[in-house]
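Trainee: what would the 3D arrangement of this be:
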Amino acid sequence: MRDLLIAGGGPVGLATALYAARAGLDVGVVEPREGAIDKACGEGLMPGAVAALSDLGVALDGPDITGIRYLDGSRLAQAEFRHGAGRGVRRTTLHRAMSAAVLAAGVKTDPRAVREVVDRGDHLLVDGEPTRHLVAADGLHSPVRRMLGLDSPARRHRRYGQRCHAELAPWTSLVEVHWSDAAEAYVTPVGPGRVGVALLSEARGSFTDLLGGFPDLRERLADAPLGPVRGAGPLRQRARRLAAGRVLLVGDAAGYVDALTGEGISLGLAQARAAVAALVAGDPAAYPRAAARIGRRHELLTQSLLAATRHRRVRRHVVPAAAAWPRVFGACVDQLARPA
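Mentor: Purely as a prediction, here's the structure:
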């Protein structure tokens, strides 16, 4: 009987597999999508995520990210990372690197979806296959979370994301966050001749229409070829519980607040490590408590910033306030950059 089956072969699912293999568990991954999986994300890894992936033996190819810059027209505030650089990595590049590490660790991926989970008390039957535990790392709209009745949809303040790549040399080693009255635009260097542009907003509209709210950025991108646009949302997702017997939820499947602070991968990696530690200790019920501790800082920062910036008058003061109190802004960026 297998020790652990992981539903979902994205970065957090693959990280869970690597932690499990390192711990000596017999682990397998189930993922219906084949090849390098792409999705709408900012593609900027915080220093904590870079350190965690390096510890897992994942080689990352991409430019260093040295900090974060907020812009609002002519006003700007920026802060450098204090404890190492982040990395701009295309999602497909990250997935290939992690897949290679998983393959090298001897973990096999089965190209199928999880259809049924039956609890047999001392083990599970996942589509008829016996396993002691199941980790659901199957994304924002997790089918396993929904299948087990752990879904708790968030109905208010729905936000959506869109991302494309611009064939343009990065003009800074910082992640730029452009603010408008209704949206944020994130610009991340992901290669010598490419930047990723991600837009977050409650408004539904085309990428081109939303980009119109950022005239300075639109002008900079005017002559740059743009790649396909990918979308995601609604971003806010909730789980009633992070564990149901022998099933644990990690990553976006465990619930998601918003991409505003860019900590998604860092948080998911820390959850993966905590989930495997709980299973190795024979105490899966310990995982939700550990996950709550891991996510407390992230949720506080993200929820506070979201709540404050829902009001247009407040949004207009975000960048001026960050510029007026550089030490406070720097401290916030430092908190975001630390390991979850």
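
Trainee: make it CA atoms for all contacts and neighbour counts henceforth
Mentor: Noted.

Trainee: endpoint to endpoint, stretch 275-291 covers what distance?
Mentor: Stretch 275-291 has an end-to-end distance of 8 Å (criterion: Cα to Cα, to the nearest Å).

Trainee: how far does it sit from its chain's centre?
Mentor: Here stretch 275-291 is found 21 Å from its chain centre; the criterion is Cα atoms, centre = their mean, to the nearest Å.

Trainee: buried sites along that stretch?
Mentor: Buried residues in stretch 275-291, counted by 16 or more other Cα atoms under 10 Å: 275, 276, 277, 278, 279, 284, 285, 286, 287, 288, 290, 291.

Trainee: same check, this time on stretch 30-43
Mentor: By 16+ other Cα under 10 Å, the buried positions in stretch 30-43 come out as 30, 31, 36, 39, 40, 41, 42, 43.

Trainee: closest one to residue 163 out of the residues you listed, please.
Mentor: residue 40 (5.3 Å; Cα to Cα).

Trainee: now the closest one: which helix or strand?
Mentor: Using DSSP states H and E, residue 40 is not contained in any helix or strand.

Trainee: so who does residue 132 touch?
Mentor: Residues near residue 132 by Cα atoms under 8 Å, 6 or more residues apart in numbering: 1, 2, 3, 4, 122, 123, 124, 246.

Trainee: drop anything exposed from those residues.
Mentor: For those, a burial check counting by 16+ other Cα under 10 Å picks out 3, 4, 123, 124, 246.

Trainee: among these, name the ones in strands.
Mentor: Taking DSSP state E, the ones among the buried ones among the contacts of residue 132 that sit in strands are 3, 4, 124.

Trainee: let me know the closest of the residues you listed to residue 82.
Mentor: Minimum distance to residue 82 across these is 37.3 Å, recorded for residue 4 (Cα to Cα).

Trainee: wait, the closest one sits on residue 131?
Mentor: Yes. If you go by Cα atoms under 8 Å, residue 4 and residue 131 touch, sitting 5.9 Å apart.

Trainee: second chain to compare with the first, below:
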Amino acid sequence: MTTVDVDVAVVGAGPIGLAAAIEARLAGLSVVVIEPRSFPIDKACGEGLMPGAVAALARLGVHPEGAAIAGFRYVDATRSAEHRFARASGLGVRRTALHDALAARGDELGIERIDARVTELVQHAEGVTVGDVRASWLFACDGLHSTVRRMVGLERSASGRVDRRRFGLRRHYAIEPWTDLVEVHWVADAEAYVTPLAEGLVGVAVLGRPRTDFDEVLSQLPELSDRLRGSHPVDSLRGAGPLRQRSTARSAGRVLLLGDASGYVDALTGEGIRVGLAHARAAVGAIGGEGARQAAAYDREWSRVSRDFRVITSVLLAAAQSPLRPLIVPAARAMPALFGAAVERLAR
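Mentor: Here you go, the predicted model:
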């Protein structure tokens, strides 16, 4: 088989992998994407893009179709709190539609894709060899359960006896969206995210502990159940998790971890895509530098662009997994300025 020599090899063709490949091509670099799954690639997620993610995609020349999102609404059994974005709108986009838009842009730029699974990886002074691909740099964008992260020794095992793992479940319903907000419905041990996606289509994602039952959560949400009554699911239930993943570092030699592969807190604030797009931009910017400090530059920028997401999500997750959980929606309602400031901070 012919050996492929490129500046950047991207492992994983999810949204962040394709975005990283597009970033590299726009910077004038040669790039190849390695992915064994067929397109489009789906994933169980909330499918809401913050305004900052919409702007970041537009900068790459990617304009997916979807439903405008004006803000967030938190709901519990007796009250609600909402905040509408101060400036630009977000976008509800079915994951397969987002993937199609990114793949089409990659095709426009002539990005090569190789149908293969990474089973070995060798680093050397001038780059990385993966199968028949030799690259100056490798971007690991292979998700929550990253094979590359494990191969290069950056996997951090979970510690502690208390099982705080959380998982996501998602299903689409054929029903006209009733709001232009992402609704987050809170029950005792789970949250249900409701996202308008298109005309006649709504996505419902449930986040909760291991063995959370999707239908059981909906049965605890009479307002949402009433809305969905009479509609029908248009696909099967999909799952993902555990959501929390950690790495010991974000780089090892000439391998950089991006997106979920670099570590993930939780999906509570819906910021995974925006942060992953920032990782892609940071990675391409770092390898354009000079000398041995390139990976260190990426590590610093990774920390900077991830900070707000990790801090706000960690605080909210800690409250959600503590006796303070029943106070989250009342606090958001009682302190609208604080609630709005947190949403706006994440919306950038």
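
Trainee: picking up where we left off before, state the pair within the buried residues of stretch 275-291 of structure 1 that is farthest apart.
Mentor: By the measure Cα to Cα, 279 and 291 form the most distant pair in the buried residues of stretch 275-291 of structure 1, at 13.4 Å.

Trainee: just the buried positions in stretch 246-264 of structure 2, please.
Mentor: Across stretch 246-264 of structure 2, burial judged by 16+ other Cα under 10 Å covers 246-247, 249-264.

Trainee: quick one: end-to-end length of that stretch, please.
Mentor: One end of stretch 246-264 of structure 2 to the other measures 6 Å (Cα to Cα).

Trainee: residue range for that stretch in structure 1?
Mentor: Under TM-score structural alignment, stretch 246-264 of structure 2 corresponds to residues 238-256 of structure 1.

Trainee: so what touches that stretch?
Mentor: Residues outside stretch 238-256 of structure 1 that contact it (Cα under 8 Å, 6+ apart) are 12-13, 119, 123-124, 132-142, 145, 148, 150-154, 235-237, 264-265, 267-269, 271-272, 275, 284-285, 287-288.

Trainee: out of those residues, which end up buried?
Mentor: Buried members of the contacts of stretch 238-256 of structure 1, scored by 16+ other Cα under 10 Å, are 12-13, 119, 123-124, 132-142, 145, 150-151, 235-237, 264-265, 267-269, 271-272, 275, 284-285, 287-288.

Trainee: other SSEs contacting the helix ranked longest in structure 2?
Mentor: The helix that spans the most residues within structure 2, counting by DSSP state H, is helix 294-320. With contacts taken as 3 or more Cα pairs under 8 Å, 6 or more residues apart in numbering; DSSP states H and E, helix 294-320 of structure 2 sits against strand 251-252, helix 272-287, helix 336-347.

Trainee: how close does the longest one sit to structure 1?
Mentor: It refers to helix 272-287 of structure 2. Mean deviation of helix 272-287 of structure 2 relative to structure 1 after superposition (mean Cα distance after the TM-score superposition for structure 1): 0.3 Å.

Trainee: for that helix, packing partners?
Mentor: On a contact count with 3+ Cα pairs under 8 Å, 6+ apart, helix 272-287 of structure 2 meets helix 15-26, helix 51-59, helix 294-320.

Trainee: go with 10 Å
Mentor: With contacts defined as 3 or more Cα pairs under 10 Å, 6 or more residues apart in numbering; DSSP states H and E, the packing partners of helix 272-287 of structure 2 are strand 4-11, helix 15-26, strand 48-49, helix 51-59, strand 133-140, strand 255-257, helix 294-320, helix 336-347.

Trainee: out of those, flag the one nearest residue 178 of structure 2.
Mentor: That would be strand 48-49 among these, by Cα to Cα, at 15.5 Å.

Trainee: whereabouts in structure 1 does that closest one align?
Mentor: Residues 44-45 of structure 1 are matched to strand 48-49 of structure 2 when aligned by TM-score structural alignment.

Trainee: ok, average deviation of that stretch from structure 2?
Mentor: Counting by mean Cα distance after the TM-score superposition for structure 1, stretch 44-45 of structure 1 comes out at 0.3 Å.

Trainee: spatially central residue in structure 2, please.
Mentor: By Cα atoms, centre = their mean, structure 2 has its centre lying nearest to residue 272, at 2.9 Å.

Trainee: list the contacts for that residue?
Mentor: The contact partners of residue 272 of structure 2, by Cα atoms under 10 Å, 6 or more residues apart in numbering, come to 16, 45-50, 53, 259-260, 264-266, 306, 309.

Trainee: make it 8 Å
Mentor: Contacts of residue 272 of structure 2 (Cα under 8 Å, 6+ apart): 259, 260.

Trainee: again with residue 141 of structure 2
Mentor: 10, 11, 12, 13, 14, 16, 17, 257, 258, 259, 260, 261.

Trainee: equivalent analysis for residue 60 of structure 2, please.
Mentor: Shown here is residue 60 of structure 2, whose contacts under the criterion Cα under 8 Å, 6+ apart are 19, 22, 23.

Trainee: one more pass at 6 Å, please.
Mentor: If a contact means Cα atoms under 6 Å, 6 or more residues apart in numbering, then residue 60 of structure 2 has no contacts.

Trainee: what's the counterpart of residue 192 of structure 1 in structure 2?
Mentor: Under TM-score structural alignment, residue 192 of structure 1 pairs with residue 199 in structure 2.

Trainee: if we can go back for a sec, select, out of the helices and strands packed on helix 272-287 of structure 2, the one closest to residue 189 of structure 2.
Mentor: helix 294-320 (8.5 Å).

Trainee: after that closest one, which helix or strand is next? Please name it.
Mentor: Where DSSP H and E defines the elements, the next helix or strand beyond helix 294-320 of structure 2 is helix 328-334.

Trainee: for the stretch 101-250 of structure 1, what spans make up the helices?
Mentor: Taking DSSP state H, counting those that start in this stretch, the helices of the stretch 101-250 of structure 1 run over residues 143-147, 207-211, 215-220.

Trainee: out of the ones you listed, deepest packed?
Mentor: helix 143-147 (a mean of 20; mean count of other Cα atoms under 10 Å).
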